[in-house]
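>>> Kindly return the folded structure for what I paste below:
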Amino acid sequence: MEITKSDIIKLIEVEQVDTFGTHLLNIMKWNLGPAGMVSSREIKVWRQNSWNQMFYPIFKFELDKNGHLINISDKINPAGKIIYFLFCVIFSIPWLSWVFNDFDPIIHWVEILGWVIFLGIFLLVGFKIYQMEKKIQLEQIYEILDMESENNNPEEEWSWKKILTRLIMYPLCVFLIAITFFFLMPTGKIIYMLLTLGIVGVYLYTDLKILLRKKTTGNNT
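You can find the predicted model right below:
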């Protein structure tokens, strides 16, 4: 079944332009309705969810000269990308604040190591959240357009790549938790300690939730 331009336009309730200012206003106003931008050979569609209002994807539907769908791609919205970068900078401050007072990396190797681990986990959490959001929205789009999913084979969570990632990330999470209690807590940085534990907790919760969901799905098939 060929998907036409008119079919895709039905996904859009409000027509907007794809700019940084537009997405920033959407985030500030909590506009949860589907929006998009229509051009001759390309249609962009985006939508916020109540649990993920900043880092939502923009789906680009590419059309041939006859107005038939030939490809779907995605990217994070520009406002969400900038906000995420600012979060990385802000959350790095407690780990690197010593730079302005005593620039001696050898003495502060624990803070540097903690920062690297924290930033790595923070980036991985953001990637997982974005991938989950993209998957949910793509499934909704396929259902509305009556399309067959391009990925019929479920992702293998026990591949060597995933196992190696967990063998690295889980001990690093434990190490980061230890640093928060032995470094951040004694220095009175309770807020940053809670933020760090929150990021680690989100990663572990998200990963375990995916594993349990895959296991439940496998048992039901």
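>>> rest of the way, CA atoms for contacts and neighbours
OK.
>>> can you map out the helices along the protein?
Taking DSSP state H, the helices of the chain run over residues 5-9, 20-29, 78-96, 109-145, 160-179, 190-220.
>>> next up, for comparison:
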Amino acid sequence: MEPQHQQIRKKQAFAGYVSIAGALSMLIGAAFWAASGTDLWQAIADSQMEDYLSNLDSVRHLLVINTFFWILGVILLATAGTLMAEFCDSRPALAQMGMVFMRTACSIAIVSFIAMLALAFHHQSLAAASLTGWVGARLDDIATMMLIGYGPLCLSISGVREWVPRWLNTWGLLAGLAGLIGLIGLLTGTVILGFIIIPFGIGWMIAAGLVLIKRSKMR
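The predicted structure follows:
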């Protein structure tokens, strides 16, 4: 039977690779979204939904690829968060909270992605499309704050005595703070505030993945 420490190392390595893969998948999806030249959030903020809808037909193939990578990304990130929670023995309750944040965010995000993609395939009245777009964008904002903001915050605090180094703990605190700033953006309708979390949260997932891979190779 394989020694327990070997099993832990393999699980740490797997969690690390999954975390990095999830973050990269989100970035690839974001690249296709940017290539489409469409911005639902700005269209809602500027009351330009009619112009937004008129541009969707020509770029729907990019949005399909974007949605695929984003769905894959959130599943991988939630899986990584679940595995990371298992390495936090000193504060297991807080680690479980982080896991719940990330799992719940994954489900919310998938619904939001499908809702936003539906605008490119199902022609609706302007009022109906505006409502669908608003719901999709707001759900995405909420899921983002939970998945790469509050989840990493809880994992950073709960894992600081086991596998999270101080610098990664600080990074996690910044991701959590960025999540709170995103909440302010959601309440005030300030679009740019909702995007501040992305470099902190995605960066934390990549950094945490590298830390776990490194720990898995320690003797």
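>>> Work out the TM-score between the chains.
For these two chains in superposition, a TM-score of 0.36 is obtained (TM-score structural alignment, normalised by the length of the second structure); 128 aligned residues with a C-alpha RMSD of 5.4 Å.
>>> returning to what we had before: can you tell me which of the helices of the first structure is nearest to Phe61 of the first structure?
Judged by C-alpha to C-alpha, the one of the helices of the first structure that comes nearest to Phe61 of the first structure is helix 5-9, at 8.0 Å.
>>> got the buried residues for the closest one?
For helix 5-9 of the first structure, the neighbour count (16 or more other C-alpha atoms under 10 Å) marks 5, 8-9 as buried.
>>> for the host helix or strand of Leu153 of the second structure, packing partners?
Assigned by DSSP states H and E, Leu153 of the second structure belongs to helix 151-158. Packing partners of helix 151-158 of the second structure (3 or more C-alpha pairs under 8 Å, 6 or more residues apart in numbering; DSSP states H and E): helix 60-85, helix 92-118, helix 166-188, helix 197-216.
>>> Which residues outside the shortest one are in contact with it?
Yep, that's helix 197-216 of the second structure we're talking about. Outside helix 197-216 of the second structure, the residues that touch it by C-alpha atoms under 8 Å, 6 or more residues apart in numbering are 8-10, 12-20, 23, 77, 145, 148-149, 152, 163-164, 168, 171-172, 174-175, 178-179, 181-182.
>>> Separate out the buried members of those.
9-10, 12-20, 23, 77, 145, 148-149, 152, 163-164, 168, 171-172, 174-175, 178-179, 181-182.
>>> Arg166 of the first structure: neighbour count?
Neighbour count for Arg166 of the first structure, taken as other C-alpha atoms under 10 Å: 15.
>>> now swap in the one 4 residues further on and tell me
When counting by other C-alpha under 10 Å, one arrives at 14 neighbours for Tyr170 of the first structure.
>>> With Lys135 of the first structure instead?
Using other C-alpha under 10 Å, Lys135 of the first structure has 12 other residues around it.
>>> And it, how close does it get to Met37 of the first structure?
Counting by C-alpha to C-alpha, to the nearest Å, the separation of Lys135 of the first structure from Met37 of the first structure is 21 Å.
>>> What of Lys29 of the first structure?
Plainly put, Lys29 of the first structure is 19 Å away from Met37 of the first structure if you go by C-alpha to C-alpha.
>>> Looking at those two, which is more packed in?
Between Lys29 of the first structure and Met37, counting by other C-alpha under 10 Å, Met37 is the more crowded of the two (17 against 10).
>>> Of all the helices and strands packed on helix 151-158 of the second structure, which one is nearest Leu126 of the second structure?
Closest to Leu126 of the second structure of these is helix 92-118 (C-alpha to C-alpha; 13.6 Å).
>>> Could you give the separation of that closest one from the chain centroid?
Offset of helix 92-118 of the second structure from its chain centre (C-alpha atoms, centre = their mean, to the nearest Å): 8 Å.
>>> Can you lay out the helices and strands packed on helix 151-158 of the second structure as a markdown table showing distance to Gly29 of the second structure?
Formatted as a markdown table, these follow (distance: least, C-alpha to C-alpha, whole Å):
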| stretch | distance to Gly29 of the second structure |
| --- | --- |
| helix 60-85 | 4 |
| helix 92-118 | 11 |
| helix 166-188 | 20 |
| helix 197-216 | 13 |
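>>> Out of those helices, the one nearest Gly136 of the second structure is which?
helix 92-118 (4.4 Å).
>>> picking that back up, and the helices of the first structure as TSV, adding distance to Ile70 of the first structure?
TSV is the format used below for those (distance: least, C-alpha to C-alpha, whole Å):
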stretch	distance to Ile70 of the first structure
helix 5-9	11
helix 20-29	26
helix 78-96	24
helix 109-145	14
helix 160-179	31
helix 190-220	31
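>>> Compare those helices and give me the one nearest Ile72 of the first structure.
Nearest to Ile72 of the first structure, of all the helices of the first structure, is helix 109-145, at 9.6 Å by C-alpha to C-alpha.
>>> Just the buried residues of that closest one, please?
Neighbour counts over helix 109-145 of the first structure (16+ other C-alpha under 10 Å) mark 111-112, 114-115, 117-119, 121-123, 125-126, 129-130, 133-134, 137-138, 141, 145 as buried.
>>> helices and strands around it, which ones?
Judged by 3+ C-alpha pairs under 8 Å, 6+ apart, the packing partners of helix 109-145 of the first structure are strand 57-63, helix 78-96, helix 160-179, helix 190-220.
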